[in-house]
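Visitor: Structural data only, the sequence is not supplied:
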């Protein structure tokens, strides 16, 4: 890019800050009108709840702000690339998206979208597309280099369907070819693709792997969504609950994701989860236990009550067998005469002993966005180094905390 083109892109930052979501909403509407086949690639649930539009607006703004040195965005771009490889996004998709994005800039900005500005953004987008496509090709190459590795979609059979609570059910997924499944880093997710009759579309969804690597199968643990007026996200989760049974075959992409366990060192680890947010943390904790790690491990989990508390017995078993594992469970609704070791109310780190805030302790947080933000800020207030706090927001990434 020329210096003048970079200045033109940077000049659009104030507009993107004020009208970015308007632009990305127009972009998605335009793209799905002209290329409706892409509705089978994109998560239409995130279109309904506006998360995707917001996430894209934030990404475009960040790129414009750092157009002089887009390399500083690599942690963010890696997260996007991880999601893209799980959805089998390929270089040809970037050409379609780019055409609609530039057209949307022209249509939304009107006369302000001069030929020079549109050319600058075209060059900027093509630069970003080249960075992303190259990074994603590297991720694909690493996937196929693993024993049993693959890219794209592969059929898996549901060999076991296990009810973990009144809301959460686990699905044990084995490859139909009978071979091994590649290892993954604890914390990663799978994409699952099902046909959704309500929308007449194939729809992908991401679910954290909730077990440690074992070479034989992957386990995902899915929450049933309540209510009759569901976003498409809830439709997919409920279809797994209601219509996918043992022996059925579903399409799965290779493990992906950057919210992963740092297995190095012997410093303490604290896991903080809300509801189904415990699923990637289950994989991390089980992996540490299976490895024989003696690092102090604290499990902090909150949910509504004992009926919706998945993996309750498993965590109790691990605590009983491993003296370095400690648990703290919060129920927002506690029955009279309930267990003495329960905390009443929402997860509150201030109710716990200061030993969980020892120097060099690492923290992994997963749950709803508000849950993550609350506990992240609480840890920072207690003097915890931000680099030691890891979190994952389910769905498009909209939290900016680090």
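Guide: Looks like it came in fine. Keep in mind that what you see is a predicted model, and the values were worked out from it rather than measured.

Visitor: use CA for all of it now, contacts and neighbours both
Guide: Fine.

Visitor: Show me the strands in the stretch 151-300 of the chain, by range?
Guide: For the stretch 151-300 of the chain, applying DSSP state E, counting those that start in this stretch gives strands covering 154-163, 168-175, 189-196, 201-208, 218-223, 249-252, 269-274, 297-303.

Visitor: okay, the ones you listed in JSON lines with distance to residue 370 and mean neighbour count next?
Guide: Shown next, in JSON lines, are the strands of the stretch 151-300 of the chain (distance: least, C-alpha to C-alpha, whole Å; neighbours: other C-alpha atoms under 10 Å):
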{"stretch": "strand 154-163", "distance to residue 370": "27", "mean neighbour count": "18"}
{"stretch": "strand 168-175", "distance to residue 370": "21", "mean neighbour count": "22"}
{"stretch": "strand 189-196", "distance to residue 370": "21", "mean neighbour count": "22"}
{"stretch": "strand 201-208", "distance to residue 370": "19", "mean neighbour count": "22"}
{"stretch": "strand 218-223", "distance to residue 370": "18", "mean neighbour count": "24"}
{"stretch": "strand 249-252", "distance to residue 370": "30", "mean neighbour count": "20"}
{"stretch": "strand 269-274", "distance to residue 370": "10", "mean neighbour count": "24"}
{"stretch": "strand 297-303", "distance to residue 370": "13", "mean neighbour count": "23"}
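
Visitor: Against that first model, consider the following:
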């Protein structure tokens, strides 16, 4: 626990640290990778090159310092970070490494402004956050071991089948090499995949794309141009090969607990953002709950799971589907062309807007859908989304160019842009 004096110092210096937060994180990552190269594998280097990981850490640093005396306001963020850490198999011994390098980066950027008292306060603040995260992560690790088929740490899986779902998305069916094959998780969660490519250990997270409680797991991955891991899996991973997985994590999930609200469910996805929605759909379509499944893709050749969703709609009267193609092919028959818009959603939503509204896709798509959901007055508490990648804040689609609100760019839930 921080002392009152240390809390006061953090509050007083938060604006200064915040003003230099990006500079601090720019210094922090190269320093940490130089001192401790073994931790580099835990970080998605594409995010490092794009700068998104550094901006995410800067935002988190400012948020934590700002709310140092109101940590309850960080509850959702702590849960999101803890799930991502568990998917990477982060352990308590990793935290001192980060703390050491973060404090060194603060000192290097702010110089003599960092007095001994300020350094002690920020060191204590970091340790407080580390202790919180370590505690939450231990609960998640223990919970994973208690599920049917659950495990802790790394587990070997064998590829038993691979299915081409679209021109760019392939599903991989995975069975544990040892132990229980029926695995429970919460619809919407993802697994960590650990590979060695060209002698380099890399980690990526991919959404589980089928319902829990089945033999093995399914992940469905978009082949990303220039994507190190997705290209490797599409071009080289074959039936019979083994993959190393961490246990399912993530809190962008469908609430299936007893007594959970059974409002009509809206699943709204763009591109490969469909993958966690397929897990949700497959897990609850037989429940009788009203479901509206809206999917946007470039055309039918880029639309994954189309035949499966169509079959489910024929078998279950409670499922209504709606497809949008930006550039339909000659033989395509989507329900709408172009981009998702207010008219489409308004026609499908009930008048009282009392729905559970889940959406996932590329950032431009999510910006557009978020803006539309707010415009159509869906309660914020009933909106559910997650970025796969460093956490970002959704900005109104109107703030971007017209082309960036297109639904054509595929979602990050099965691409290189995974939370790492």
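Guide: Now that the structure is in, tell me what you want to look at. None of the values given here were measured: they were computed from a predicted structure.

Visitor: quick one: TM-score?
Guide: TM-score for the superposed chains, counting by TM-score structural alignment, normalised by the length of structure 1: 0.94, backed by 391 aligned residues with a C-alpha RMSD of 1.6 Å.

Visitor: and residue 70 of structure 2, how many neighbours does it have?
Guide: For residue 70 of structure 2, the count of nearby residues is 10 (other C-alpha atoms under 10 Å).

Visitor: That one matches what in structure 1?
Guide: Alignment note (TM-score structural alignment): residue 70 of structure 2 maps to residue 69 of structure 1.

Visitor: What distance do you get for its match to residue 178 of structure 1?
Guide: Look at residue 69 of structure 1 and residue 178 of structure 1: by C-alpha to C-alpha, to the nearest Å, they are 46 Å apart.

Visitor: any idea how far the aligned residue in structure 2 for residue 396 of structure 1 is from residue 55 of structure 2?
Guide: Here residue 396 of structure 1 is matched to residue 390 in structure 2, going by TM-score structural alignment. Separation of residue 390 of structure 2 from residue 55 of structure 2 (C-alpha to C-alpha): 8 Å.

Visitor: between the two, what contacts are shared?
Guide: Taking C-alpha atoms under 8 Å, 6 or more residues apart in numbering as the contact criterion, no residue touches both residue 390 of structure 2 and residue 55.

Visitor: Any idea how far apart the tips of stretch 161-168 of structure 1 sit?
Guide: Terminal residues of stretch 161-168 of structure 1 lie 11 Å apart, using C-alpha to C-alpha.

Visitor: now swap in stretch 62-78 of structure 2 and tell me
Guide: Its first and final residues considered, stretch 62-78 of structure 2 spans 14 Å by C-alpha to C-alpha.

Visitor: after superposition, how close is the lengthiest helix in structure 1 to structure 2?
Guide: The helix spanning the most residues in structure 1, taking DSSP state H as the definition, is helix 115-145. Taking mean C-alpha distance after the TM-score superposition for structure 1, the mean distance separating helix 115-145 of structure 1 from the aligned residues in structure 2 is 0.7 Å.

Visitor: What's the local residue count around the alignment partner in structure 2 of residue 235 of structure 1?
Guide: Applying TM-score structural alignment, one finds that residue 235 of structure 1 aligns to residue 228 in structure 2. Using other C-alpha under 10 Å, residue 228 of structure 2 is surrounded by 14 other residues.

Visitor: Could you do residue 321 of structure 1 as well?
Guide: Residue 321 of structure 1: 11 surrounding residues under other C-alpha under 10 Å.

Visitor: go on, residue 144 of structure 1?
Guide: By the measure other C-alpha under 10 Å, the count of residues near residue 144 of structure 1 is 14.

Visitor: in structure 2, what residue sits furthest out from the centroid?
Guide: residue 112 (38.8 Å; C-alpha atoms, centre = their mean).

Visitor: I'd say residue 269 of structure 1 and residue 296 touch.
Guide: Yes - counting by C-alpha atoms under 8 Å, residue 296 is a contact partner of residue 269 of structure 1 at 6.3 Å.

Visitor: What residue in structure 2 is paired with residue 50 of structure 1?
Guide: Aligned counterpart of residue 50 of structure 1 in structure 2: residue 51 (TM-score structural alignment).

Visitor: What's the separation between its match and residue 34 of structure 2?
Guide: Taken as C-alpha to C-alpha, the span from residue 51 of structure 2 to residue 34 of structure 2 is 18 Å.

Visitor: what does stretch 83-96 of structure 1 contact?
Guide: If you take C-alpha under 8 Å, 6+ apart as the criterion, stretch 83-96 of structure 1 is touched by 41, 129, 133, 136, 139-140, 151-153, 190-191, 204, 253-257.

Visitor: Show me just the buried residues among these.
Guide: Buried subset of the contacts of stretch 83-96 of structure 1 (neighbour count, 16 or more other C-alpha atoms under 10 Å): 41, 129, 133, 136, 139-140, 151, 153, 190-191, 204, 253-257.

Visitor: What is the nearest of these to residue 170 of structure 1?
Guide: residue 190 (13.5 Å; C-alpha to C-alpha).

Visitor: tell me the contacts of that closest one?
Guide: The contact partners of residue 190 of structure 1, by C-alpha under 8 Å, 6+ apart, come to 86, 206-209, 252-256.

Visitor: Spell out the residue ranges of the helices in structure 2.
Guide: Remark: helices assigned in structure 2 by DSSP H are 4-19, 21-35, 45-50, 52-66, 75-87, 95-110, 116-146, 228-236, 274-284, 306-315, 342-348, 363-375.
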